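Enquirer: This is a predicted model, with the sequence first.
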Amino acid sequence: MTMQQTAPARVDAMLEDLRTLVEIESPSRDLTALKASADAVAAVIEHRLGVRATLVQSEAGPHVHWSGGGEPKVLILGHHDTVFPLGTLERRPFKVADGRVSGPGVFDMLGGLVQAVHGLALLDDRSGVEILVTADEEVGSHHSRALIEERALACGAVLVFEGAAEGGALKTGRKGCGSFEVLITGRASHAGLEPAAGVNALIEAAHQVLDIAAFSRPDIGTTVTPTVASAGTQDNVVPAQATVSVDVRVESAEEKKRVEAAFAGLTPHIEGAQVSVRGAVGRPPMPESASAELMAVARRLVPGIQGTAVGGGSDGNFTAALGVPTLDGLGAVGGGAHADHEFLQLDTMAPRAQLVAQLVAAIQAGPLSTGEPSS
């Protein structure tokens, strides 16, 4: 596979495609919006690469799949859903100013998708390359995971176009992550006339929050963080129901098992209260070993490029857990993911597109192993 001996990726063309995608808002779970977004992603791919993409229907919305033909060798992985509700664009429109691109989803992760497509467009031969852009990454990838795993195993190498880490570093490892909901059932009673007749679910929830927080092991990278709690109906009623939501991050499969077992073992402190739990560590950890070969290739291509492990999860967690070489953080360089100050650094778009093309060409040439030590 060779690179075209023409001008590098055109930033004006990338901005044109990025504006198109950003201005079609795509909040997770909004099936109408996601259909429009998937159509737009497929149109951009076809326009720039010359081959039609396929929409794969799911309960979460359409996923976009594209193949350059030939024996599968590398999967370009991303998502087109965003965390921003409809109407965000009106308040925070697409804008290019002072060397930055802003607008909902530019960093996470529409900018990465555009850079990936324009990078592939630099290649004379795209055989063996697949693109998969899913519709539900921001809400757990429950309806895309099987497809992601299928195509990752078929291809044998995965490049994930989530936003880069600080300073443009690639993401070489990720924590496993999940969420739990603890449901507490008590018994209602009048808070003034007969408080003792009730079973106070809020007090039980307070006990459970302290128990749950104790599951954390920050010394080995495990964080267990109660994040949202609710209880009660009126200020003069002993609450009969309470819920506690918990965010979990782990660095190893062993910690995943330990934390899940700890949640399963929660028991009530107050007589008459009941405790039930639902949830799991849905995204397994992405160990740094999974990215070692691909990171070595990236360092050979771009001396000095950095890699780092991060706490957030992505669909790369799934592919790495299968043992498929996976390198993440190849998307936009910028910051502010999921926030109003989200931005993409304009002068990095063309170099990142070039890196896409170089990495894909190197993978196609194979084998991945370079003999260089991993870090």
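Expert: That came in fine, so what should we check first? Residues are numbered from 1 along each chain as shown.

Enquirer: Going by C-alpha atoms from here, please, whenever you check contacts or count neighbours.
Expert: Will do.

Enquirer: number of nearby residues for residue 307?
Expert: 25 (other Cα atoms under 10 Å).

Enquirer: oh sorry, the question was meant for residue 312
Expert: Quick note: residue 312 (other Cα under 10 Å) scores 13 neighbours.

Enquirer: And the one 3 residues further on, by the same measure?
Expert: Other residues within reach of residue 315 by the criterion other Cα under 10 Å amount to 26.

Enquirer: Name the nearest residue to it, ignoring sequence neighbours.
Expert: Spatial nearest neighbour of residue 315, chain neighbours left out: residue 137 (6.9 Å); criterion: Cα to Cα, 6 or more residues apart in numbering.

Enquirer: next one: residue 88
Expert: residue 104 (6.9 Å).

Enquirer: Test my guess that the one you found contacts residue 91.
Expert: No: at 9.7 Å, residue 104 does not count as touching residue 91 under the criterion of Cα atoms under 8 Å.

Enquirer: More neighbours: the two, which one.
Expert: Each of residue 104 and residue 91 has its neighbours counted (other Cα under 10 Å); residue 104 has more, 32 against 10.

Enquirer: which residues of the stretch 51-200 of the chain fall in helices?
Expert: 88-91, 111-120, 145-155 (DSSP state H, counting those that start in this stretch).

Enquirer: Among those helices, single out whichever gets nearest to residue 183.
Expert: helix 145-155 (27.1 Å; Cα to Cα).

Enquirer: Give me the buried positions along that closest one.
Expert: Of the residues in helix 145-155, 145, 147-149, 151-153, 155 count as buried by neighbour count, 16 or more other Cα atoms under 10 Å.

Enquirer: what about versus this one:
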Amino acid sequence: MSEIVTVLEAGLPGLLADIGELVRAESPSADLASVAGCARVVAGLGTRLTGTAPEWVDGSGRPALRWRFGSGDRVLLLGHFDTVWPVGSLARHPFEVAGGRLTGPGCFDMKAGVVQLFHALSVLDDLDGVSVLLTGDEEIGAPTSRALVEDEARRTGAVLVLEASEGGALKTARKGMSGYELTVAGRAAHAGLEPGKGVNTTTELAHQILALSALADPAAGTTVTPTVAASGTTRNTVPDTARLMVDVRVATAAEQDRVHRAVHGLAPVLDGASLTFSGGPDRPPLPTSASAGLFELARGHYAELGLGPLRGVAVGGASDGNLTAGVGTPTLDGLGAVGGGAHADDEHVVVAELPRRTALVARLVDSLLRGAPAAPGRVTP
């Protein structure tokens, strides 16, 4: 096994201690004070392990942390420190290391990955050309950091995303996502005395749910899923308003555009009903063309490190890697912790994989700094 793996395995107790400190700094996305407190822990960790303090970038009271070493234009390491877990979750799910597993709220998604990132950089002699960007709003769709992520990616030759990995496979493709909200307007009437005078928005909503569901194309990997629905006020009143939320996942930009045009082309079925759609494409797809060169580089290094074969997988979930691929920068995702249970009670990290994946990140960064190509030029989403 490679010397770098041996070094990182020897440093595993320190890596585990750092993960514990970060997991204990609870940071639900909606709690700005907690996110800021966690950012201070991250800043201290990064400063200690790299010798450089970060730049604080304030996004409406929600900090992001950026490090640039030298030019900072060769490789960007990307991650987030916010979680879906509310403050107080540590009481039910304390940070623990037992039976080869590490547990605690946000450990897998993705606080272990943040720590791995800095430990990978700590074993490299020269960081000139490296940038690091860590945000505090990824779990809620990056409302304040999206432009920052995209701008940083545009000036960088390659992006490595330290999101977690279920079963050890790297994320070589991610679906793009769109979100819509439909408002249906009708006319109220008494359901017993004169229902015919009403325009029933529940009935109209049923028609639209079927029409929206028909826009899916399983063969193309396109899903269109009606999710949250509401209509009516009382049992004996023809409802005059209804609301529907729709989740769309697509493998290609062309499919994202097709669905968007089709959604806005829908028309009401009932006379007197009207439809208003809001929303649209949120994250572009991360196609295999964006990750192919980096994945081959990673697979070669993984074998050289004596760690065996490395798998890639396409997934439906989105990350900030979708944004970096969307601006044309080669992007490889899923380089963080190996484990499972993201956002769930069984969230965990496989301890033995921590130094192995950290070594892979270190080797990838070093290789890209030495001029290894990430892809044949920019990529097209």
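Expert: Perfect, thanks for sending it. Here the structure is a predicted model, which means the values were calculated and not measured.

Enquirer: Provide the TM-score value for the superposition.
Expert: The TM-score (TM-score structural alignment, normalised by the length of structure 1) is 0.94; 369 aligned residues with a Cα RMSD of 1.9 Å.

Enquirer: before we move on, back to that, who are the contact partners of the residue nearest to residue 88 of structure 1?
Expert: Neighbouring residues of residue 104 of structure 1 by Cα atoms under 8 Å, 6 or more residues apart in numbering: 22, 25, 82, 84, 88-89, 92-94, 340, 342.

Enquirer: now it: how far from residue 329 of structure 1?
Expert: Separation of residue 104 of structure 1 from residue 329 of structure 1 (Cα to Cα, to the nearest Å): 18 Å.

Enquirer: burial of residue 369 of structure 1, as a residue count?
Expert: Counted by other Cα under 10 Å, the residues lying close to residue 369 of structure 1 total 12.

Enquirer: Residue 135 of structure 2 too?
Expert: Residue 135 of structure 2 has 27 nearby residues by other Cα under 10 Å.

Enquirer: List the residues that contact it.
Expert: Contacts for residue 135 of structure 2 (Cα under 8 Å, 6+ apart) come out as 63-65, 79-82, 145.

Enquirer: try it again with 6 Å
Expert: With contact set as Cα atoms under 6 Å, 6 or more residues apart in numbering, residue 135 of structure 2 has these partners: 64, 80.

Enquirer: What's the separation between it and residue 274 of structure 2?
Expert: 40 Å.

Enquirer: cool, residue 65 of structure 2 as well?
Expert: For residue 65 of structure 2, the distance to residue 274 of structure 2 - Cα to Cα - is 45 Å.

Enquirer: For those two, indicate the residue with more neighbours.
Expert: For residue 65 of structure 2 versus residue 274, neighbours defined as other Cα under 10 Å are more numerous around residue 65 (22 against 17).

Enquirer: Please say which position in structure 1 the more buried one maps to.
Expert: The equivalent of residue 65 of structure 2 in structure 1 is residue 64 (alignment by TM-score structural alignment).

Enquirer: for its match, what are its contacts?
Expert: Residues in contact with residue 64 of structure 1 (Cα under 6 Å, 6+ apart) are 54-55, 132-133.

Enquirer: Which ones among those lie within strands?
Expert: Secondary structure defined by DSSP state E assigns 54-55, 132-133 of the contacts of residue 64 of structure 1 to strands.

Enquirer: need these in a markdown table with distance to residue 352 of structure 1 and neighbour count, can you?
Expert: Converted to a markdown table, those look like this (distance: Cα to Cα, whole Å; neighbours: other Cα atoms under 10 Å):
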| residue | distance to residue 352 of structure 1 | neighbour count |
| --- | --- | --- |
| 54 | 25 | 16 |
| 55 | 26 | 20 |
| 132 | 19 | 25 |
| 133 | 18 | 26 |
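
Enquirer: of all these, which comes closest to residue 115 of structure 1?
Expert: Closest to residue 115 of structure 1, out of all of those and judged by Cα to Cα, is residue 133, at 13.3 Å.

Enquirer: For that closest one, list the residues it contacts.
Expert: 63-64, 78-79.

Enquirer: Check residue 188 of structure 2 too.
Expert: By Cα under 6 Å, 6+ apart, the contact set of residue 188 of structure 2 is 198, 238-240.

Enquirer: Inside strands: which ones of those?
Expert: Those of the contacts of residue 188 of structure 2 lying in strands (DSSP E): residue 238.

Enquirer: with the contacts of residue 188 of structure 2 in mind, which one is nearest to residue 266 of structure 2?
Expert: Closest to residue 266 of structure 2, out of all of the contacts of residue 188 of structure 2 and judged by Cα to Cα, is residue 240, at 19.1 Å.

Enquirer: picking that back up, include distance to residue 108 of structure 1 and neighbour count when you put the contacts of residue 104 of structure 1 into a markdown table, please.
Expert: Listed next are the contacts of residue 104 of structure 1 as a markdown table, based on distance: Cα to Cα, whole Å; neighbours: other Cα under 10 Å:
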| residue | distance to residue 108 of structure 1 | neighbour count |
| --- | --- | --- |
| 22 | 11 | 23 |
| 25 | 13 | 25 |
| 82 | 7 | 25 |
| 84 | 11 | 17 |
| 88 | 15 | 14 |
| 89 | 15 | 17 |
| 92 | 15 | 13 |
| 93 | 15 | 15 |
| 94 | 14 | 19 |
| 340 | 12 | 15 |
| 342 | 8 | 19 |
